[in-house]
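Student: need a 3D model of the sequence below.
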Amino acid sequence: MPYLFDTPKQRQHMLHAIGIQHVDDLFAQIPPELQLKRELNLPPAASELALQQEMEQRLGQGGTSLKTCFLGGGVYDHFIPAVVDEITSRGEFYTAYTPYQAEASQGTLQAFYEYQTLISQLTGMDVSNASLYEGGTAVSEAVFMAMRINGRHQKVAVAGTLHPEYRQVLETYFARLGTQLVELPHTNGVITSETCRAAVDSETTAIVIQHPNFFGCLEDVAALTAIAHEAGALSILAFDAVSPGLLKKPADYGVDIAVAEGQPLGTPLQYGGPFLGIFTCRNEYVRKMPGRLIGKTTDRKGRDCFALNLQAREQHIRRDKATSNICTNQGLLALRTTVFLATVGPRGLKQMATLSHQKARYAADLLTKIPGVSLKFQQPFFREFLLQTPRPAAEVLTALAEKGMNVGPDLARFQMTNIDNWQNCFLVALTEKRTRGEIEAFAKALKEVT
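Tutor: The predicted structure is shown next:
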């Protein structure tokens, strides 16, 4: 609800204009016996998240069915401060078009510049572009960028723990190009150095790693990156956008390109999209980077201003010099991420990541006490893990949905035959929004349906 606040001086000016001294004088006409002579009986001040949870609980009591979300697989139910919707729904942002004319688009350009700055701070990488479509295409664009950098087009090594939909996008791109996708098979849910070293050679343009990976497990990114560099290949990391709040930043592993799905940073689940592709790289590769890059400069009067520094797409330069024809940045979603990161700050992101991890550990301990239920992989994880049950996962998830809980996805959806008993496995993800009561209710429901 839009409103204008006023200062004490402004309030005093208005009171003087109507001839009274205090706000209480406005209520003098109300009989004294009807006036409340004490403070309102309100509970202590609550955080925005706690207030939101309270209102959702009351909606549930009123007959409105709200399912508890334990969904993972790349899209997560994180808390979004109300200020994100408030700012991004303003007309000057909501209806802004592509900033072809810098002199008419300073507000939009500055917003993208701030986004790039915040993403570089988040990842520790030298450069961020103004965003891409979503995480899957960001991975593919990173591979094409690696090809432009080292001139190798024969093959790319892809971790078998990469999100299957990201791999599908890669396969679609490479179907007519003749580039070989070499899958690095996992061992107990992660890629070992031995497996990586056996697959990477002088023809490999890059290795693609996900950390935390699709199963939620933590990979040894630094070791795999070192192996890639030994062979002259680049290291591409698909990271969890919230994980730098607790884990190392992508730059700390020495990777060359780091990409991510930006949805957890201020964008709701919204039925699977639209989302946001985060794309960062080392400074030495900036001219091979796809998308747009906003820069800060000064105008002829010496004032700070912003411009499109790089926009190497086919519409602007020769086709053989273009880095990509996927040029659209998800401007509104990038703005949401900008407002979100500026609001929560480093401390807030650390709290989100820490709570998500702690609640995931608590949930895993609780769920694996159920007979027949176990973690599929005994590996460290961040906020998501793969669970195996005695019954087919599709049946279990349907039964849980009937009890008011959205869980999954199950591996059957992706036909992940590189996992034994994959029909009985599904992902469980925890965020800072989940309460102890919700986790314990989930454990109780799972015990009943298995």
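Student: only C-alpha atoms for contact and neighbour calcs from this point on.
Tutor: Will do.
Student: for Asp201, grab the count of nearby residues.
Tutor: For Asp201, the neighbour count with other C-alpha atoms under 10 Å is 19.
Student: my read is that it contacts His229, right?
Tutor: No. Using C-alpha atoms under 8 Å, Asp201 is not in contact with His229, being 10.3 Å away.
Student: before we compare anything, build this one as well:
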Amino acid sequence: MRYLPLTDDNRREMLEAIGAREIDDLFVDVPAEARLKGDIEGLPKQASEMAVEKHMRRLSKKNLAANDAPFFLGAGAYRHHVPASVDHLIQRGEFLTAYTPYQPEIAQGTLQVLFEFQTQVARMFGTDIANASLYDGSTACWEAIVMAGRITRKSRAVLAHGLHPHYVSTAQTMAKFTKDELFSGAPDLDADCDEDAIIAQIDDRTSCVVVQYPDILGRIPDLAKIADAAHDRGALLVAVVTEPVALGLIEAPGALGADIVVGEGQSLGVGLNFGGPYLGLFGCREKFVRQMPGRLCGETVDADGKRGFVLTLSTREQHIRREKATSNICTNSGLCALAFSIHMTLLGGAGLETLARINHSRARLAAQRLGDVKGVRVLNDVYFNEFTIVLPSDAREVVRELAERGVLGGVSLGRLYPDEEALANGLVVAVTETCTPEDIETFATTLSAVLEGEAA
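Tutor: So this is what the prediction gives:
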């Protein structure tokens, strides 16, 4: 028997209190065509445990997992080797079961981990400070936009065309409720970023310019040039890093003039996990600290002079008066932050640079080999571990054919930009340390066979 804690009278009273006539009124923001009408076709109302297990195993066999094939997918989520010690350590009971450290006297371990995490992120980003993580990269990007608005008292953000379209979509969704004006668009299939086109959109109403570094096509924009132009008009530069391993080789955004740096931390310690949970990174200049969302862990001393850790700032709605909160979506992915920090500790600065060099060298090898395939053009001249190739036909069809032949060969731009016909032949290829020379050769030969129409 199901437990139903609410009676019809309870529901009616609650609906009256909020001014709704019926439950469906609470879902008016969901398009009608997306709402479920009736039962799900083909789904039985009940099944035995054994039947469900057998059905789920049958479905799982349709997956082509990252470890079972040459893997070149990226576009914001990257396959890197995660040392076994990361998983071993995060599963310790004091970490795995820990919750938000509201009481510092019993949460010193968690607070210290987050303090070290903040230090690592701040050094990586080249910012004065970093918070104790956010939900994921896309929501961290939105948090940066509204933070810039609070600082500048302006409400127009320029989103560079190379910003990941999912990040753009997240910002557009949130802007519906804040009435912020967002300027965005799709990138062109050009080898270089058009910084002048970005700068041309900055005006006196602009709160910030949001630039991905490297961008969705793998290009590396000139952040310093954009930062100077933004600052001249009283705007801030927000840099977005979806592949933090790149910062082992390329200059930190904060050192190039970025005022706020955000990103996705999945690459280090977290793994792909079929799309989540992931980890939002957030750093900024110290003078903006009180406008920064989320939590900030600090180091102090107790009454006896012993070192201790506390929550120095907690600007989310759970901690302070809701109307004073900087955000209500700044959830801290604590276990993912721990995994990130353990992996970074194992690598160290020299290890991160070495890992980055391996990634770049493998990417150069792949770009050279794929460029030799008939009909393929490598778009980028400068890149880190991700670049774009242009195919002679729609990349979506090629990707499907590659997968059927056992190669996960990149993310098609047609999938990311379904309404942009000019991008349909573009394919974003990511090459990490997990891609062997043999994988690269298999990718190239299989791609050649697909383009030439050879039977599998």
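Student: can you show me the helices along the stretch 101-250 of structure 1?
Tutor: Secondary structure of the stretch 101-250 of structure 1 by DSSP state H, counting those that start in this stretch: the helices cover 106-123, 135-150, 164-174, 193-199, 221-230.
Student: out of those, which is closest to Phe385 of structure 1?
Tutor: For the helices of the stretch 101-250 of structure 1, proximity to Phe385 of structure 1 was assessed by C-alpha to C-alpha; helix 164-174 is nearest, at 15.9 Å.
Student: now that closest one: which residue numbers in structure 2?
Tutor: Alignment note (TM-score structural alignment): helix 164-174 of structure 1 is matched to residues 165-175 of structure 2.
Student: excluding its backbone neighbours, what's nearest Arg285 of structure 2?
Tutor: The shortest distance from Arg285 of structure 2 to any non-neighbouring residue, by C-alpha to C-alpha, 6 or more residues apart in numbering, is to Asp128 (5.1 Å).
Student: contacting residues for the one you found?
Tutor: Going by C-alpha atoms under 8 Å, 6 or more residues apart in numbering, Asp128 of structure 2 touches Ala122, Gly283, Cys284, Arg285, Glu286.
Student: try it again with 10 Å
Tutor: When contacts are counted by C-alpha atoms under 10 Å, 6 or more residues apart in numbering, Asp128 of structure 2 touches 119, 121-122, 254, 259-260, 283-289.
Student: cool, Glu251 of structure 2 as well?
Tutor: So Glu251 of structure 2 contacts Met124, Phe125, Gly126, Leu223 (C-alpha under 10 Å, 6+ apart).
Student: so what corresponds to the third one in structure 1?
Tutor: The criterion is TM-score structural alignment: under it, Gly126 of structure 2 has Gly124 as its aligned partner in structure 1.
Student: and that match, how many neighbours does it have?
Tutor: 20.
Student: re the thing from before, right, and the helices of the stretch 101-250 of structure 1 - which one's nearest Gln315 of structure 1?
Tutor: Using C-alpha to C-alpha, the helices of the stretch 101-250 of structure 1 put helix 135-150 closest to Gln315 of structure 1, at 17.7 Å.
Student: can you tell me what part of structure 2 that closest one aligns to?
Tutor: Using TM-score structural alignment, helix 135-150 of structure 1 corresponds to residues 137-152 of structure 2.
Student: and the matching stretch, what's buried?
Tutor: 137-150, 152 (16 or more other C-alpha atoms under 10 Å).
Student: any idea which of the residues you listed is closest to Thr442 of structure 2?
Tutor: Nearest member of these to Thr442 of structure 2, counting by C-alpha to C-alpha, is Gly137, at 32.0 Å.
Student: list the contacts of the closest one.
Tutor: Here Gly137 of structure 2 is in contact with 76, 143, 166-167, 240-242, 262-266, 278-282 (C-alpha under 10 Å, 6+ apart).
Student: from those residues, which land in strands?
Tutor: Taking DSSP state E as the definition of strands, those contribute Val240, Val241, Val262, Gly263, Glu264, Gly280, Leu281, Phe282.
Student: nearest to His161 of structure 2 among these?
Tutor: Closest approach between those and His161 of structure 2, by C-alpha to C-alpha: Val240, at 12.6 Å.
Student: need the contact list for the aligned partner of that closest one in structure 1.
Tutor: With the correspondence set by TM-score structural alignment, Val240 of structure 2 lines up against Ala238 in structure 1. By C-alpha under 10 Å, 6+ apart, the contact set of Ala238 of structure 1 is 135-136, 138-139, 142, 162-163, 166, 208-213, 250, 257-261, 278-279.
Student: in structure 2, what sits opposite Gly404 of structure 1 in the alignment?
Tutor: Using TM-score structural alignment, Gly404 of structure 1 pairs with Gly406 in structure 2.
Student: quick check: its match is in a strand.
Tutor: No. Gly406 of structure 2 is assigned coil when assessed by DSSP: H, G, I helix; E, B strand; the rest coil, not a strand.
Student: got a list of what it touches?
Tutor: By C-alpha under 10 Å, 6+ apart, the contact set of Gly406 of structure 2 is Leu64, Asp68, Ala69, Pro70, Phe71, Arg400, Thr442, Phe443, Thr446.
Student: let me know the closest of these to Glu299 of structure 2.
Tutor: Closest to Glu299 of structure 2 out of these is Phe71 (42.1 Å), distances taken as C-alpha to C-alpha.
Student: what's the burial count for the closest one?
Tutor: With other C-alpha under 10 Å as criterion, Phe71 of structure 2 counts 28.
Student: for Ala430 of structure 2, see how far away it is.
Tutor: According to C-alpha to C-alpha, to the nearest Å, Phe71 of structure 2 stands 8 Å off from Ala430 of structure 2.
Student: same deal with Val390 of structure 2?
Tutor: As judged by C-alpha to C-alpha, Val390 of structure 2 and Ala430 of structure 2 stand 14 Å apart.
Student: what about those two, which has more around it?
Tutor: Ala430 (28 against 22).
Student: settle this for me: that one is touching Ile440, isn't it.
Tutor: No. With contacts counted by C-alpha atoms under 10 Å, Ala430 of structure 2 stays clear of Ile440, the gap being 11.0 Å.
Student: can you check which residues contact both of these two?
Tutor: Contact criterion C-alpha under 10 Å, 6+ apart; residues shared by Ala430 of structure 2 and Ile440: Phe71, Phe72, Arg362, Ala363, Ala366, Gly409.
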